[in-house]
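> My questions concern the predicted model and sequence given below.
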Amino acid sequence: MTATHTRAEADTEKRARYVLAGTGNRGTTMWGQELLEGWNDRVELVGICDLNDMRAERARTMIRSNAPIWTDFNACLAETRPELVIVCTPDDTHDDLIVAALEAGSDVITEKPMTTSPEKIARIRAAEARTGRRVDVSFNYRFAPTSYKIRELLASGAIGTVTSVDFHWYLDTDHGADYFRRWHAFREHSGSLFVHKATHHFDLLNWYLDADPVDVSAFGELRNYGHNGPFRSTRCHDCPHAAECNFYFDMEADDFLWPLYGDPAEVDGYFRDACVFREEIDIPDTMTSTIRYSNGAVVSYSLNTYMPIEGHHIAFNGTGGRIELRQHERQPWEVEPEDRILLTRNFGGGHEVITVPHEPGGHYGGDNRMRDTIFRNRDDPLKQRADSRAGALSVLTGIAALRSADTGRMVTIAEICPGGLDLGLR
């Protein structure tokens, strides 16, 4: 067994003993209930850790587990001695948990983004190298069937050399607003949506192009949420403006979120339904950037968070043609449960519509494929499984974009890499 393999890979008959750190939505579902239901021959949950013990108890019931609950992460590691730790806590806390888990001898799967700063990246990378354990980053978009097909087409040279990419992501007024209700609305916790949300998109670009980002120019403004609101309160629950606010969210009516975040707010004071118009919100909601890559490709990217639609548009322009996708996730009209990739070749080479059916599970089957690759040793010919280097580069791209938006100048990836952060940049 090499240092880059999990212990579960060493003996496929043995179930990996894992600790779940963080019992929010993603931890409770993706890495809790769903993982135990579909991969219980590969994993055994031996500990649940969250600073909020009431939330952890509610999550444990939803997960249908009898694993012990801990509020002290180091004590949890010492007592359970897990082979694997899955980190699903707020982004700015990832590095402390990842490093502690690695030093305790565990491999780690972390939710995206891997972390929020160059210094924290350096801590994680150094601990990984020092301990010989592995960090996986949960980039499930790589595993969606349509993403796989696009990467396959690009690798085959279907459009020659890729010279530019147009990439635009749209969050609707449900999903987009949700980031501004939660801890994500503050740079200190999420690094902004250039880091938290766009880390998915920047990672896709890095993986699609098989190249490293070199420099970034960006704009980012707060145009809809925060101080732009006509009124505000502390939270949606018992808000005096509920009847007139388009963004009012009745969390008490949600049978999943209310048990996790209603009463448990008494323990830690965290409101999952905080007002989207809080004056102190300090992240952009409207973002654009231009990225230049080590292979010469240039990218035009945007992220908007208050659209009437949800989904994305991406187009690859190459010396031999163009690949284009418009993926619909939510919109006020019906679409077929499939994606259509348009492949058009230059010089009369023809036009092809490649249909990719959606698969069951989150992210059109991407969540299941990712868990299969990690826990069932599924073949990975296109290197979808993302390591700490991939996690670092996507975060650094977002950090560079935010810094560019703040300063009005182009920012290089190399200049924000602290000493000792050896990524082998191309």
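Good, I have the coordinates. Residues are numbered from 1 along each chain as shown.
> CA only for contacts and neighbour counts going forward, please
OK.
> buried set for stretch 176-190?
Buried residues in stretch 176-190, counting neighbours by 16 or more other Cα atoms under 10 Å, are found at 176-187, 189-190.
> Just the terminal-to-terminal distance for it.
14 Å (Cα to Cα, to the nearest Å).
> Contacts for that stretch next, please.
Under the contact criterion Cα atoms under 8 Å, 6 or more residues apart in numbering, stretch 176-190 has outside partners 90-92, 116, 192-193, 196, 225-226, 247, 271-276, 281-283, 304-306.
> Kindly report the same for stretch 194-207.
With Cα under 8 Å, 6+ apart as the test, stretch 194-207 has contacts from 91, 112-113, 116, 139, 141-142, 151, 184, 190, 212-213, 287, 303, 384, 390-391, 393-395, 397-399, 401-402.
> how about a cut-off of 6 Å?
Counting contacts by Cα atoms under 6 Å, 6 or more residues apart in numbering, the residues outside stretch 194-207 that touch it are 113, 190, 394, 395, 398.
> Inside helices: which ones of the contacts of stretch 176-190?
Among the contacts of stretch 176-190, the subset assigned to helices under DSSP state H is empty.
> before we move on, the earlier item: kindly present the buried residues of stretch 176-190 as CSV, with separate columns for distance to residue 32.
As requested, these are exported to CSV (distance: Cα to Cα, whole Å):
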residue, distance to residue 32
176, 25
177, 25
178, 22
179, 22
180, 25
181, 24
182, 21
183, 22
184, 22
185, 26
186, 27
187, 28
189, 23
190, 23
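> Below is structure B, check it against A:
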Amino acid sequence: MTQALKNAAAERHRVALVGTGHRGTGMWGKELLAGWRDRAEFVAICDLNEVRAAHARKAIGTNAPIYTDVDAMLTAVKPEIVIVCSRDDTHDEIIVKALEAGCRVITEKPMTTTPEKCRRILEAEIRTGNTVDVTFNYRFAPTAARIKQLLRDKAIGTVTSVDFHWYLDTQHGADYFRRWHAMEKNSGSLFVHKSTHHFDLLNWYLESTAREVSAFGTQRKYGRNGPFRGERCHTCSHTSECDFYLDMSKDEWLTMLYEEPSREDGYFRDGCVYREDIDIPDTMTAMLRYENEVIVSYSLNTFMPVEGYHLAFNGTKGRIEVRQFERQAFDTPDYDEILLMHNFGKVEHIRVPHAGGGHFGGDDRLRDMLFREGTADPLGQRAGALAGAMSMLCGAAAVASMKAGRPVKLAELGGLPGSADVLVRS
């Protein structure tokens, strides 16, 4: 091996991937090696399902050894970075073990699912001195970055309130009710699993954290609302009449990662969206009051004809508004248009072109931030464990409020250690 090759190898981070589902095998496996091979090499692939792990390893394009036990993996290969893409409710156990083994951790969102697990992770980060990055890729999308800069520039004065409404379509939204996410014990509900993205964006945009949440949630379309039901699409007798029928045989990627592996663990990727044991809401709304006195109106709907969001900031000198379309039946432009409306003045139309890659280029920029040292971060897009905790605690407060029928203060939840302030990143 030449000296140049030795130097290149020495610069690569030794990475272990835990969890080889769609996100782990794709964004943090195959795509990571495709664009960041000079910065990362896999030294382990870990999953409870060995069949899935073997398929994932081949798809990623690595010869890294396979493990089904995190402890054994950490002891054997001593990775520098552990990427956590397992089921949400298992994140804390893996993150804490990795931190205690001296690793840097990159975890998919949500960081975890309960306030108690949040506290455990934060305490482990403080105790070990090792760090957690939470993969909030929406911060890195071009439109999000442009809005952040406008807010920092005080383009509308002081922000007083926010309208934020997210729409999941009948493809993406339904997927959450096919999979393990449909059980609160696994995902914390979509107020945690999905809304953690949105609450994090709010925290980041407003440079503050929520104090109190009042929320409502109900199940109107999925679960017991179905006109019929089965165990899974593959074996269902209602395929010809069900709007949500998913033929996984037409998707080689999903078939590879889930169909054959299901024989080992019984987990089906095409579970019936009308299963009666689904216990999470599909229609949600919340009001949030922030420490800086901004008030927010938020909603999440999961069976819409469109995919995307509507976001508006109301300020003392004007309003910023954007309607982003991610997927729908009608043609949309390859840019987002931000409306910057000034009180007693003109309206500016700011076009932000979409970038290539997932989340309009956000995924690539996130991976650059995490794997290319020295990447500038003037907008504070990189998110640590405290950001992961504060967004997740918004969701936990929303769930608690929904169940109790009253506003819930985040301080009631006990998800932060007393010295959590040392974790704040600039």
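Looks like it came in fine. Note that the coordinates shown come from a computational prediction; the quantities given were computed from them, not determined experimentally.
> Give me the TM-score for these two chains.
Scored against TM-score structural alignment, normalised by the length of the first structure, the superposed chains reach a TM-score of 0.96; 415 aligned residues with a Cα RMSD of 1.4 Å.
> what residues are up against the counterpart of residue 399 of the second structure in the first structure?
Using TM-score structural alignment to pair residues, one finds that residue 399 of the second structure aligns to residue 402 in the first structure. Neighbouring residues of residue 402 of the first structure by Cα under 6 Å, 6+ apart: there are none.
> May I see the buried residues of the strand or helix carrying residue 402 of the first structure?
Assigned by DSSP states H and E, residue 402 of the first structure belongs to helix 388-407. By neighbour count, and taking 16+ other Cα under 10 Å as the criterion, the buried residues in helix 388-407 of the first structure are 388-405.
> ranges for the helices of the stretch 301-426 of the second structure?
Ranges of helices within the stretch 301-426 of the second structure are 362-371, 385-404, based on DSSP state H, counting those that start in this stretch.
> What's the local residue count around the aligned partner of residue 294 of the first structure in the second structure?
The pairwise alignment with the second structure assigns residue 294 of the first structure to residue 291, based on TM-score structural alignment. Summarising burial for residue 291 of the second structure: neighbours were counted as other Cα atoms under 10 Å, giving 14.
> For residue 291 of the second structure, give me its contacts.
With contacts defined as Cα under 6 Å, 6+ apart, the neighbours of residue 291 of the second structure are 209, 210, 211.
> what's the matching residue for the second one over in the first structure?
Okay, so that is residue 210 of the second structure. In the first structure, the residue paired with residue 210 of the second structure according to TM-score structural alignment is residue 213.
> Run through the residues that contact its match.
The contact partners of residue 213 of the first structure, by Cα under 6 Å, 6+ apart, come to 292, 293.
> Of all residues in the second structure, which one is nearest the centre?
Ranked by distance to the mean C-alpha position of the second structure (Cα atoms, centre = their mean), the top residue is residue 109 at 3.7 Å.
> any chance of the helices of the stretch 301-426 of the second structure in CSV, plus distance to residue 159 of the second structure?
Below are the helices of the stretch 301-426 of the second structure laid out as CSV (distance: least, Cα to Cα, whole Å):
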stretch, distance to residue 159 of the second structure
helix 362-371, 25
helix 385-404, 19
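> Of those helices, which is nearest residue 254 of the second structure?
Minimum separation from residue 254 of the second structure across these (Cα to Cα) falls at helix 362-371, 20.7 Å.
> with the first structure superposed, average distance for that closest one?
In the superposition with the first structure, the average deviation recorded for helix 362-371 of the second structure is 0.6 Å (mean Cα distance after the TM-score superposition for the first structure).
> Let's see which of the buried residues of stretch 176-190 of the first structure end up in helices.
Helix and strand membership here follows DSSP H; of these, those in helices are 176, 177, 178, 179, 180, 181, 187, 189, 190.
> Rebuild those as a markdown table, extending it with distance to residue 38 of the first structure.
Conversion of those to a markdown table gives the following (distance: Cα to Cα, whole Å):
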| residue | distance to residue 38 of the first structure |
| --- | --- |
| 176 | 30 |
| 177 | 31 |
| 178 | 28 |
| 179 | 29 |
| 180 | 32 |
| 181 | 31 |
| 187 | 35 |
| 189 | 32 |
| 190 | 30 |
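> What separation is there between the equivalent of residue 241 of the first structure over in the second structure and residue 303 of the second structure?
Taking TM-score structural alignment, residue 241 of the first structure has residue 238 as its aligned residue in the second structure. Here residue 238 of the second structure is placed at a distance of 20 Å from residue 303 of the second structure (Cα to Cα).
> of these two, who's got more company?
Counting neighbours by other Cα under 10 Å for residue 238 of the second structure and for residue 303 shows that residue 303 has the greater number, 20 against 13.
> Quick one: residues contacting residue 325 of the first structure.
Under the criterion of Cα under 6 Å, 6+ apart, the neighbours of residue 325 of the first structure are 313, 314, 341.
> from the residues you listed, which is closest to residue 421 of the first structure?
Nearest to residue 421 of the first structure, judged by Cα to Cα, of those is residue 314 at 31.1 Å.
> related to what we said a few turns ago, now flag whichever of the contacts of residue 325 of the first structure is closest to residue 418 of the first structure.
Closest approach to residue 418 of the first structure among those (Cα to Cα): residue 314, at 32.2 Å.
> who touches the closest one in this structure?
166, 167, 324, 325.
> Just send those back as JSON lines, with distance to residue 422 of the first structure too.
Conversion of the contacts of residue 314 of the first structure to JSON lines gives the following (distance: Cα to Cα, whole Å):
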{"residue": "166", "distance to residue 422 of the first structure": "30"}
{"residue": "167", "distance to residue 422 of the first structure": "28"}
{"residue": "324", "distance to residue 422 of the first structure": "35"}
{"residue": "325", "distance to residue 422 of the first structure": "35"}
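> most surrounded residue in those?
When neighbours are counted by other Cα under 10 Å, residue 167 leads the contacts of residue 314 of the first structure with 22 neighbours.
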